[in-house]
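K.L.:
here are the coordinates; sequence isn't available:
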């Protein structure tokens, strides 16, 4: 068997810049061969592929290019779909041409999937157009770090200095002073604007500006390191007006999200849209109830209840799974009134064809009790609660006190997930985290068990009073609490905290 090797550009870092073709190939890849600069968020698009790390970065090669070539040939003989994932574009300083030649010589089918190159994307995110009418009619992409073993340079410095509007150096931070000196020696004005862009298109992107004469010292003082891209030309001056990526409300903020990974995507995306770098640390994962029979029995009797109360989207999902086991669906709830605590729970019900009869104004058990009692007498009513294994007794106790027949079943349980705990603890110890978010009491409890209650300089952000109370009971301070007890409310609270606090 001879498989196909796909030389795929992963783009410069921001997962939003991955092409549709690249995403499609990653999802069906048998094996993924990847470099150091491929974003972890992009790697998640290939959850089932075997992974082969060949980490090339800044001269520190995990594999030589010759070894990588041999690996690709070998894997093509074992797998149908081999994806060679390269940062940026495979043919722009990516050595993709060398790999394609080896594959062609070996008779192995291959496909080139272009990617967005950093030389365009990073300046755009910094607010620097590489071409601009009246300022720059041409642009040159230049390696900033030529092979030191070569006797002569391949770069036409005289032409770059006088004949190109914008010069973009890849991998050039280490040789910036030398490269700038050559440009000036060949006629480029010392006061030509220049910028260094570190970690382009990543949430941690930083940009410093100066001139050919001043930028090396400015970048050195700011601690700009690899990976960085250097832009030289009059267009750099437009950054003062056009800069946007690093001027969003949460730009430069690193925020830890402790929510279950499967439910964290919208929350993380909202934070990232405001500029935050999100570190996903799901301290819990959702698992079926240890004894699933009570939930199955409740599903069999679904139509006999007067009310069914769902306290979370997880409860909805597990209840519908139990309905499906009975070869049933939403029709089993005909005539049953449904209460959903919180908009996310309501949205999950609506996705399954059920519009809740009642959504309390506040998304806590006490509010649900008030809303249910306000909707009419519950005396003698059969009420099903489908919720987590460890949940507060406020809801069933209050309804029983009002005369209701409450069937309280475990729909799911939460299991501690400690993967990533050492990394988060180290980041907190180094003061590299700006905020830790908690969306439920269970996330607080597991975080404290895994990492501890001390979070250093990081702010603690809670989704609501119940979660905040748990945090304080466990010795953790709470710096900000969402006014609306939803992830959207938590995003708003963080935004206000950092914008107001600077």
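P.N.:
Ah, there it is. None of these values were measured; they are calculated from a predicted model.
K.L.:
okay, CA-based contacts and neighbour counts for the rest of this
P.N.:
Will do.
K.L.:
For the stretch 101-250 of the chain, which segments count as helices?
P.N.:
118-125, 157-163, 176-185, 215-222, 239-242 (DSSP state H, counting those that start in this stretch).
K.L.:
Of those helices, which is nearest residue 269?
P.N.:
helix 118-125 (17.7 Å; Cα to Cα).
K.L.:
related to what we said a few turns ago, of the helices of the stretch 101-250 of the chain, flag the one that's most buried.
P.N.:
Mean neighbours per residue, mean count of other Cα atoms under 10 Å, is largest over the helices of the stretch 101-250 of the chain for helix 118-125, with a mean of 23.
K.L.:
What is that one packed up against?
P.N.:
strand 166-170, strand 228-232 (3 or more Cα pairs under 8 Å, 6 or more residues apart in numbering; DSSP states H and E).
K.L.:
Next one for the comparison:
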């Protein structure tokens, strides 16, 4: 039985350590803070006990004594307890106190360091806390000391004279007093200063001023927690080195309505470009059981989505088969509706022979029209359109349509709908996402009535756009390439 004091990093899920993710996946109990990455618990076991132990400056608190009690209580009975803390547990995280309590209770513990905000948020703001020419040292200090102390434990005179960068954690509410104390103790009032709010997250904001003016400027800009303050000449480099804010979708919010397993991949693409993403999946895909078809009996095998590829291979796998079930003869061709489907096949060791430029059924049907096809298989969703099989039959082919998966409605709650309504863009990747989203919203008119500042509507292609219009909602943007790459390109170009 071991308690692991684990740093979850400053907020960007990509900054979580491999060890942190490994322990989250193994944990019986996870006692977590408020300021952990939103996806930090996605890898937890379904039967793991998740206990919220968050704190918020000036807001609701879970007392430290209660957190310590929980650690000791669960540490005595559970094999693996993870105390998941934002940033690093030993940098203003009270991890040292928790470790002391565990030692006193005779409970084994280990520490897994995390990337701390003082370094990460500064770096994401383009502010190196050390610099060969500007700062050879850095000091971290808290702007929120123990209120029960008789006085400040900080030596303001020493800090004012410190010949390097000062990084202040949890100090945004006391910024005026902190700056005044430093100036009164002799630090230059015109020294460059910065505040970084929501560091490493898509909504990160950086404000640069001077030590004398930073508090007033932060108040005017409504800068709030979580935030760090940085004092020293290095902050002047923000204008030159602010790489995060130069990403093409920085400051843009996007709602993703496709199935969660696919939406997460799209969300990762958008987040890498700087967007804040709201996942609002209105469908999920469900593989349909059944025997694998005899692939050797067809001279054309068609796939109309990456999900269809995965679902068919699930059937092959269940029967003890793999890619070798595909005939090796040149007589049999494999067709993919678009590049994403072709990539899914390639990942399984199958190269698509036919891939139309546009990922729509009409383009695939046209690409197949000139081929001599006697017998074809179309592996697809249960509710898919019949454009491809009807075209093949019109050209004399015998066609077997095998529904290898179906889409199932995922309900959306009011809180998610409100979050989506506040985004800049909402994306639709299939007609089913349009129908299900608008059904959850009470119809197009009810959705439009939520306010004039509704998100702009982004469609993946003409079929989805036609469904939007049929439902009473016009697309503002349609991707030129009717796949996820095209959808992302459309957002970047908007």
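P.N.:
Great, that's in hand. Computed from a prediction, not measured in an experiment: that's the story for all the values here.
K.L.:
re the thing from before, deepest of the helices and strands packed on helix 118-125 of the first structure, which one?
P.N.:
strand 228-232 (a mean of 25).
K.L.:
between that strand and strand 166-170, how many degrees?
P.N.:
160 degrees (axes from the mean of the first three to the mean of the last three Cα atoms, to 10 degrees).
K.L.:
Distance from the chain centre to strand 228-232 of the first structure, please.
P.N.:
26 Å (Cα atoms, centre = their mean, to the nearest Å).
K.L.:
Residue 31 of the second structure looks like it's in a helix, true?
P.N.:
No. Counting by DSSP: H, G, I helix; E, B strand; the rest coil, residue 31 of the second structure falls outside a helix, being strand.
K.L.:
hang on, the earlier thing: would you format the helices of the stretch 101-250 of the first structure as a markdown table with distance to residue 200 of the first structure included?
P.N.:
A markdown table is the format used below for the helices of the stretch 101-250 of the first structure (distance: least, Cα to Cα, whole Å):
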| stretch | distance to residue 200 of the first structure |
| --- | --- |
| helix 118-125 | 5 |
| helix 157-163 | 23 |
| helix 176-185 | 17 |
| helix 215-222 | 15 |
| helix 239-242 | 14 |
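K.L.:
re earlier: out of the helices and strands packed on helix 118-125 of the first structure, which comes closest to residue 362 of the first structure?
P.N.:
Of those, the one closest to residue 362 of the first structure (Cα to Cα) turns out to be strand 228-232, at 47.3 Å.
K.L.:
For the closest one, which helices and strands make contact with it?
P.N.:
helix 118-125, strand 166-170, strand 193-198.
K.L.:
what angle do it and helix 118-125 make?
P.N.:
Going by the same axes, to 10 degrees, strand 228-232 of the first structure makes 80 degrees with helix 118-125.
K.L.:
Give me the mean distance between strand 228-232 of the first structure and the second structure.
P.N.:
Strand 228-232 of the first structure, aligned to the second structure and superposed, deviates on average by 0.8 Å (mean Cα distance after the TM-score superposition for the first structure).
K.L.:
Which residues outside that strand are in contact with it?
P.N.:
For strand 228-232 of the first structure, the external contacting residues (Cα atoms under 8 Å, 6 or more residues apart in numbering) are 118-119, 122-123, 166-173, 176, 192-200, 212.
K.L.:
Map residue 481 of the second structure across to the first structure for me.
P.N.:
Using TM-score structural alignment, the equivalent of residue 481 of the second structure in the first structure is residue 484.
K.L.:
So that match versus residue 464 of the first structure, what's the distance?
P.N.:
8 Å (Cα to Cα, to the nearest Å).
K.L.:
which of those two has more neighbours?
P.N.:
residue 464 (25 against 17; other Cα atoms under 10 Å).
K.L.:
Quick check: closest non-adjacent residue to that one.
P.N.:
Nearest residue to residue 464 of the first structure, sequence neighbours excluded (Cα to Cα, 6 or more residues apart in numbering): residue 485, at 5.1 Å.
K.L.:
what does residue 390 of the first structure give?
P.N.:
Here the residue nearest residue 390 of the first structure, using Cα to Cα, 6+ apart, is residue 413, at 7.4 Å.
K.L.:
I'd like to know how far the one you found sits from residue 294 of the first structure.
P.N.:
14 Å.
K.L.:
Mind listing residues that contact stretch 457-477 of the second structure?
P.N.:
Counting by Cα under 8 Å, 6+ apart, 360, 425-431, 434-435, 438, 443-445, 456, 478-484, 486-487, 490-491, 494 sit against stretch 457-477 of the second structure.
K.L.:
Same check on stretch 370-385 of the second structure?
P.N.:
Under Cα under 8 Å, 6+ apart, the answer for stretch 370-385 of the second structure is 297-305, 308-309, 312, 361, 389, 392, 396-407.
K.L.:
give me that answer again for 7 Å
P.N.:
If you take Cα atoms under 7 Å, 6 or more residues apart in numbering as the criterion, stretch 370-385 of the second structure is touched by 298-304, 308, 397-406.
K.L.:
gap between that stretch and the chain center?
P.N.:
35 Å.
K.L.:
May I see the buried residues of that stretch?
P.N.:
373, 375, 376, 377, 378, 379, 380, 381 (16 or more other Cα atoms under 10 Å).
K.L.:
Make a markdown table out of those and add distance to residue 131 of the second structure and secondary structure.
P.N.:
Output for these, formatted as a markdown table (distance: Cα to Cα, whole Å; DSSP: H, G, I helix; E, B strand; the rest coil):
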| residue | distance to residue 131 of the second structure | secondary structure |
| --- | --- | --- |
| 373 | 67 | coil |
| 375 | 69 | strand |
| 376 | 65 | strand |
| 377 | 63 | strand |
| 378 | 61 | strand |
| 379 | 58 | strand |
| 380 | 57 | strand |
| 381 | 57 | strand |
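K.L.:
Which residue in the second structure aligns with the residue nearest to residue 390 of the first structure?
P.N.:
Residue 413 of the first structure maps onto residue 406 in the second structure, by TM-score structural alignment.
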